[in-house]
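>>> Show me the folded form of this:
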Amino acid sequence: PQRMPEQSAVEAAFRYLPAEQRSGVGGDWFDVIPLSGARVALVVGDVVGHGIHAAATMGRLRAAVQTLADVDLAPDELLTRLDDLVLRLSAESGADTEPSGAEAAGDIGATCLYAVYDPVSRRCSMALAGHPPPAVVGPDGTAEFLDVPVGPPLGLGGLPFESMDVTLQEGSLLALYTDGLIHSGHRDLGDGLEALREALAVPTGTLDSLCDHVVHKLLPEGPADDAALLLVRPRALDARRVAVWDVEADPAEVARIRSNAGRALAEWGLEDAAFVTELVVSELVTNAIRYGDTPIQLRLIHDRGLICEVSDSSSTAPHLRRARVFDEGGRGLLLVAQLTERWGTRQTAAGKTIWCEQTLAAAGGPLLSLEGTAAI
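Here you go, the predicted model:
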C-alpha cells in the first residue's frame, strides 16, 4: 500500500525494498487491514523469486488475503484457504509454462504471516505459513522473537496451520518482516535474526526513524532479494468507550437493553446517534433472542465510528432477504443495512457476532489510551 488506512488499533510504519529497483515491484507484500470491532489485521507475505512473475502472483495473493480478511476468518483458517489458492495457481501456471521460460511459473510458493490485533483486549492472534517469526520489543526495550508455531509454506497442501494468542503489553512494539531483510549472501538466517533483534532494541524515537535504522543496519548495501518491514505500535481502546450487557432470552429484555444503550450514548455525548442506535439494537437483539442461542451479549464500541455488536452461541449466519408486502417479518437486517455504514457477521469460538457500524462525522476523534486496560 502507498499509505496506511485510517484505523485506531495501531500506529504503523513500513519500508518496502524490491530487489529490482528499476521496476519498483517485487514478490513481497504487507498490509494493515481494518476489521470489525475496531480490530486490525496485519499481514506480511513473500512469494518465491522476484521480478514480474513474483509481483503478479503477489498481487493475486494480496487481493485474496484482503477478501478473506473481510470474511473475518481466524488466522489459521485464512492461511488454509490461501494455501488452497496457491495450489490452484500453481496448477494453472504449470499448464501454461513454456520450457524455455526464464522463471518456472508453475513452481509457485509463498510464505505468509497473518495476525489480528484487538485494541479492546490487547490480544493478538497470529499464524505462520513458513514465515520468519515476528519480533516483539518490550516496554523495557528488549527484543525477542515470538515462538509462534510455524506451519508449512503456502502451496504444499494438506498440512495444518496453528494460531497462537499473545497479549501485547503497554509500550510494546511488533515487527513483521520478510526473509529478504535478514538473509544475505554473507550472513546466514541465525545471524540475520540476531542482527534484527539488536537493531530493534536501539531506541530511536519514532517508528519511521526505527525503520530507517533497521534497514541501514541489516541492508547497508541494498537488498539482494525483495525485503519488507512493517513496524506497529499497538494501542488500547479506552475501556470507558466500551459498554457490554448480557441479555436474557426474553423479549421483554429488548426495552431494557435499548434504554441502557441510550444512556451509554448520552455519556459519550452521542445523543444525535441515539435514534438509529436504539433501532438497530432492538432489531439485532430481537433476532438473537428469536433465532439465536444463549448466552447473548450486546457490546457498543465508540471508536472512529459507533460499533454495535450482538453475539450469541448459534453458528447459523443471518442473511438479507426481501420481505413480501404482507410478510410480518424479514425486514430487520435490511433495515440495519440501510441505516448504518456497513454491517456483517463473523464466527467466534462460542458462536457468531453480528455487527454494524455508524459514522460519527460530528463526533470527536476516538479516545485512545496507551495505558493498560482490562479485557472486556
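
>>> Only C-alpha atoms from now on, for both contacts and neighbour counts.
Fine.

>>> quick check: longest helix of the protein.
helix 75-96 (DSSP state H).

>>> quick one: buried residues of that helix?
Of all the residues in helix 75-96, those buried under the rule 16 or more other CA atoms under 10 Å are 75-80, 82-87, 89-90, 93.

>>> so what does the helix or strand just after that helix touch, helix or strand wise?
Toward the C-terminal end, the helix or strand that comes next after helix 75-96 (DSSP states H and E) is strand 110-118. When contacts are defined as 3 or more CA pairs under 8 Å, 6 or more residues apart in numbering; DSSP states H and E, strand 110-118 packs onto strand 40-47, helix 75-96, strand 123-129.

>>> Of those, which is nearest Gly180?
Nearest to Gly180 among the helices and strands packed on strand 110-118 is strand 40-47 (8.9 Å), distances taken as CA to CA.

>>> now the helix or strand harbouring Ile33 against strand 110-118, angle please.
Element membership for Ile33 (DSSP H and E) is strand 28-34. Relative orientation of strand 28-34 versus strand 110-118 (axes from the mean of the first three to the mean of the last three CA atoms, to 10 degrees): 20 degrees.

>>> and the angle from strand 28-34 to strand 40-47?
Computed by the same axes, to 10 degrees, the angle between strand 28-34 and strand 40-47 is 170 degrees.

>>> For the protein, which residue is located at the greatest distance from the centroid?
Most distant from the centre of the chain: Phe326, at 42.1 Å, with distances by CA atoms, centre = their mean.

>>> mind checking the SS state of it?
What DSSP: H, G, I helix; E, B strand; the rest coil gives for Phe326 is coil.

>>> can you list contacts of stretch 306-316?
37, 277, 281, 284-285, 288, 292-301, 347, 350-360 (CA atoms under 8 Å, 6 or more residues apart in numbering).

>>> List the buried residues in that stretch.
Per 16+ other CA under 10 Å, stretch 306-316 contains these buried residues: Leu306, Ile307, Cys308, Glu309, Val310, Ser311, Asp312, Ser313, Ser314, Ser315.

>>> Second chain to compare with the first, below:
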Amino acid sequence: MSDDTPEAHRAPRRADPEPAVVREGLLLIDADRHLLYANDEARRLLELPTDCESRPVRALRLPDELLTLLDGGADLTDTRITAHGRTLGLDLRHTDRAGGPPCLLATLRDTAAPANPDTARRRLELLYRAGGSIGTTLDITRTCEELAAALVPAFADFACVDLCEGVLDGGEPRPGRHGALHRAALAGITARPPLLLPGSAVPLVPGTPRARAVATSRSVVEPDLSAALDVWDEVRPGTVDAMRDEQVHTLIAAPLSVGDTLLGVATFWRARPRPAFDDEDGTLAEELTARAAVLVDNARRYTREHTMAVALQHSLLPAGLPEQQALEVASRYLPAQAGVGGDWFDVIPLSGARVALVVGDVVGHGVHAAATMGRLRTAVHTFSSLDLAPAELLGHLDALVNRLDQENPRPDGGERPITGATCLYAVYDPVTRRCTFARAGHLPPAIVHPDGHVEIPDLPGGLPLGVGQLPYETAELELPEGTRLVLYTDGLVESRAHDLDHGMKLLRAALAHPGRSPRQTCDDLLDALLPASPADDIALLVARTRAVPADHVADWDVPADPAAVARVRAAVTRRLDEWGLTEQAFAAELVLSELITNAIRHASGPIRVRLLRDRALICEVWDGSATSPHLRHATDTDEGGRGLFLVAQLAERWGTRYPTSGKVIWAELPIGAPPGGAAGGAEPSITPRTAA
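The predicted structure follows:
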C-alpha cells in the first residue's frame, strides 16, 4: 500500500525550536583526506566555508585535535573535542568493513545541555544504536533494511525506504523518471504491515508528504491522517481497511539526500495508542536519514564500481572453451563477494593435437587486478602460439610482470602496488599421453587416476611472477587415459573457516571417486569446499585425458635423398586410403612434398614424417635444424619461394615448433567432423554465484 496521502493538516513548525533534539553534524572523508560531504550542522559546528566539499581537510582550518584523531586510523565513540569554543562529541567510523571504498564517517554533536534532558537522552541513545546498526555492509538493500529495522519499534510502528530509479543498480539516481520510486526496505510491528510489499514500484504523487519532502529536501510531518483515510483509496485502492485495522494515524516523510543528490525517501508511521509525530520527531528523522543517505550513497558508488569491475573481468575471461579432442574439459569461475579478483583459467589448443591448460591468480582485488589478469591472459595466448616450453613461457611471463610494475606511474607520484601473480601452465600430448608442467608459485594440480586414487605431484614450485628472475623448472608425467587433471586457485582450498592443509584434505576427499565426469567433479568440489561467503574468487579447471589411438598415427623415417620423396608420398596415400581420407590425399601429398623437399635441401638429418588423424589431418616434418622457414611473396622472376605459400593456402593452420633438438614444421588439413563424436570443451566457463 502506498504511503502517499493527500495533504492532511500539518502542525506549524516553530521558527526556532527548543534544542530538545541533539542534532548531529556529518562529515564523509575519503582515503586521501578530502572532504566528500558535510551537512548543515557540521558546517555550523566547525564553521566550514561554503565551498568546503572536495577540499583537503587540512585546508579547512579544522581544530588540531580533530585532525589528529582523523589521522589516527581508529574507530572512536563519544570522544570529546573542542572546536570554536564548543565542546563536541565525536564518533569516527570507517566504512570499508566489507572491502569497500576506504572512507571515514565523522559524527559531531554539540554537548551543551538541552532544555529537555530526558527526551534528548532517549533520542541520543536512538542515534547511537542506529549509527551502530546501519551501514554494516556495502549492500544498498541491506543498508536500507537496517535503517527501517533500527527505527521500528523504537521510533515508529512502520517504516519503509523507497529509492529513486537507478540507485539499486549503482547508477545515478533519476528521481523524475516515470514518477515512481522503488521500495528497498519495509519493517513493521506486525507480520504483514499495511503497506506495499518490498520491491513494489511506488508512485511519487504531487502534493503528498513524500513529494513535498523531495521538493523541499526537508522532513514533512503529518500529525493527523484521520481526515485523509476517506480518500486514501483514490491513491491506492483497497488499503483503507488495512490502515484502520492497524490504527495508523500519523507519518513523517524524510528525504534521503547527499548534497544536492536525492537518493530516495524514508517514511515512518505510528499507530494508536502511540502519540502523533511532532516537529522534533521530524528533526530526528531528518538526522537519521541524513546519516543513512551517506551510507546508501557510499554503497551505491561501491555497487557501481563493483559492477563495472565484474563486467570487465567477465569480458576478459573465456566465455566458452575451444574445440579440441585431447581433453574433456569443464570449468567454473566464481567471483568473491568482497570484490573482483584476478583469477583466470584457459584452455589453448596447440599444434600436434596437444592442449595447454592454464590457471593463474593476480595478487589483490579490484579493477587493477582484473585488468592485469587480462593482460597476462593475452600474453599467455601470445607466448603459447610460439609453442614455447612451459618453463620458457613462464620466464617470458615473469619478465612481462616486472615490466608492468615499472611502467605507468601513478598521477600523484606514488608507487603502484607490486603486481605479483601465480601461474600453473601444463601441456598435454594425447599421442604420448605425457603432460608437462611448470608453475610459478601456484598450488600444484591434483591428479585423479582412473581408479579414483588422488595424487598431488611434487612439482618444482618456482617463485611467483614478478618476484624474482630465477629460471623455472619443468616436470613431465605420463598419464593413463581417463586421468582427471584438476587445476584451481587458492580461493577453493583456503578460507577464513579453515587453513590450506585442511582445504587440501577436503580436496582429496571430494576427488576420490572414480568414474566422475569433469562437470560432476567441478560440482563435487564446489559442494565440498565452497565457503558461504568467499573472500577470494575461485577459478577451477578439470580435464579428463584422452589418447590418440595407435592406428591414427603413422610415421616414417626419410633419408636425405630427393628420390625418397616419391616413396613417402606413396606411403602417405596408402595410409589415407586406409583411414577413409582419400579426398585429402592430393593436398597432403603437395604439403608433405614441399616440407620434405625443404628439409632435404636446407636442413640436416635425421628427417621424420608423422601423420595424425585428429579433428584435422596433421602433417608434421621433423628435422635436425633450428632454422625456421618464412613465408614470402615470390615475384615472377623468382625460382623459389612459392612452396610455403602453397602450404599456407591448403592448410587451416601451419607453423613451426622447437622440441629439445631440431624443429617440427606442421600443417593441419581439414577433414570434417572429428572421429569419436563431438569435440570436448564447449561448456560455458563463467558460473553465476547462484549456481554454486
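
>>> whereabouts in the second structure does stretch 73-91 of the first structure align?
Mapped onto the second structure using TM-score structural alignment, stretch 73-91 of the first structure spans residues 388-406.

>>> let me fix that: stretch 150-168 of the first structure
Stretch 150-168 of the first structure covers residues 461-479 of the second structure once aligned (TM-score structural alignment).

>>> and that stretch, which residues are buried?
For stretch 461-479 of the second structure, burial by neighbour count (16+ other CA under 10 Å) applies to Gly461, Gly462, Leu463, Pro464, Leu465, Gly466, Val467, Tyr472, Glu473, Thr474, Ala475, Leu479.

>>> Then stretch 273-288 of the first structure?
Here stretch 273-288 of the first structure shows 273-274, 277-278, 280-288 as buried, counting by 16+ other CA under 10 Å.

>>> Please flag which of those sit within helices.
Per DSSP H, these map to helices at Ala274, Thr277, Glu278, Val280, Val281, Ser282, Glu283, Leu284, Val285, Thr286, Asn287, Ala288.

>>> can I get those in CSV with distance to Thr111 of the first structure?
CSV is the format used below for these (distance: CA to CA, whole Å):
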residue, distance to Thr111 of the first structure
Ala274, 46
Thr277, 42
Glu278, 45
Val280, 41
Val281, 42
Ser282, 45
Glu283, 43
Leu284, 39
Val285, 41
Thr286, 44
Asn287, 41
Ala288, 40
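
>>> from these, which single one is nearest Arg258 of the first structure?
For these, the nearest to Arg258 of the first structure is Glu278 (5.4 Å; CA to CA).

>>> and the gap between the closest residue to Asp162 of the second structure other than its chain neighbours and Ala201 of the second structure?
Distances taken as CA to CA, 6 or more residues apart in numbering place Arg183 nearest to Asp162 of the second structure, at 4.3 Å, with adjacent residues excluded. Using CA to CA, to the nearest Å, Arg183 of the second structure is found at 6 Å from Ala201 of the second structure.

>>> Repeat that for Cys619 of the second structure.
Counting by CA to CA - Cys619 of the second structure and Ala201 of the second structure are separated by 65 Å.

>>> now Pro349 of the second structure
Using CA to CA, Pro349 of the second structure is found at 51 Å from Ala201 of the second structure.

>>> what about the alignment partner in the second structure of Val247 of the first structure, how many neighbours?
Matched across to the second structure, Val247 of the first structure falls on Val558, judged by TM-score structural alignment. The tally of other residues near Val558 of the second structure (other CA atoms under 10 Å) stands at 22.

>>> Quick one: residues contacting Ala159 of the second structure.
Ala159 of the second structure neighbours (CA under 8 Å, 6+ apart): Ala148, Ala149, Leu151, Val152, Leu186, Ala187, Gly188, Ala266, Thr267, Phe268, Trp269.

>>> Apply 7 Å and report the result again.
By CA atoms under 7 Å, 6 or more residues apart in numbering, the residues touching Ala159 of the second structure are Ala148, Val152, Leu186, Ala187, Gly188, Thr267, Phe268, Trp269.

>>> helices or strands up against the host helix or strand of the first one?
When you say that, I think you mean Ala148 of the second structure. Assigned by DSSP H and E, Ala148 of the second structure belongs to helix 140-151. Identification of packing neighbours for helix 140-151 of the second structure by 3 or more CA pairs under 7 Å, 6 or more residues apart in numbering; DSSP states H and E yields helix 117-133, strand 158-164, strand 180-188, helix 279-316.

>>> so that helix matches what in the first structure?
Against the first structure, helix 140-151 of the second structure falls on no residues (TM-score structural alignment).

>>> do the same with stretch 216-231 of the second structure
Residue span in the first structure matched to stretch 216-231 of the second structure, by TM-score structural alignment: none.

>>> Check stretch 599-606 of the second structure too.
Under TM-score structural alignment, the match for stretch 599-606 of the second structure is residues 288-295.

>>> which one in the second structure is aligned with Val43 of the first structure?
In the second structure, Val43 of the first structure lands on Val358 (TM-score structural alignment).

>>> So its match is in contact with Val427, correct?
No - the pair Val358 of the second structure and Val427 fails to qualify as a contact (CA atoms under 7 Å) at a distance of 8.9 Å.

>>> one step back: how long is the match of stretch 150-168 of the first structure end to end?
End residues of stretch 461-479 of the second structure are separated by 20 Å (CA to CA).

>>> From the chain's centroid, how far away is that stretch?
The chain centre lies 28 Å from the centre of stretch 461-479 of the second structure; the measure is CA atoms, centre = their mean, to the nearest Å.

>>> Equivalent analysis for stretch 193-213 of the first structure, please.
23 Å.

>>> which residues are in contact with it?
13-15, 137, 141-144, 182, 214, 217-218, 231.

>>> redo that, cut-off 8 Å
Residues beyond stretch 193-213 of the first structure that count as contacts (CA under 8 Å, 6+ apart) turn out to be 12-15, 135, 137, 141-145, 182, 214, 217-218, 229, 231-232.

>>> If we go by neighbour counts, what in that stretch is buried?
So for stretch 193-213 of the first structure, counting by 16+ other CA under 10 Å, buried means Leu193, Ala195, Leu196, Arg197, Ala199, Leu200, Ala201, Leu207, Leu210, Cys211, His213.

>>> Matching the last one against the second structure, which residue comes up?
To tie it back to what came earlier, the one meant is His213 of the first structure. Match for His213 of the first structure (TM-score structural alignment): Asp524.
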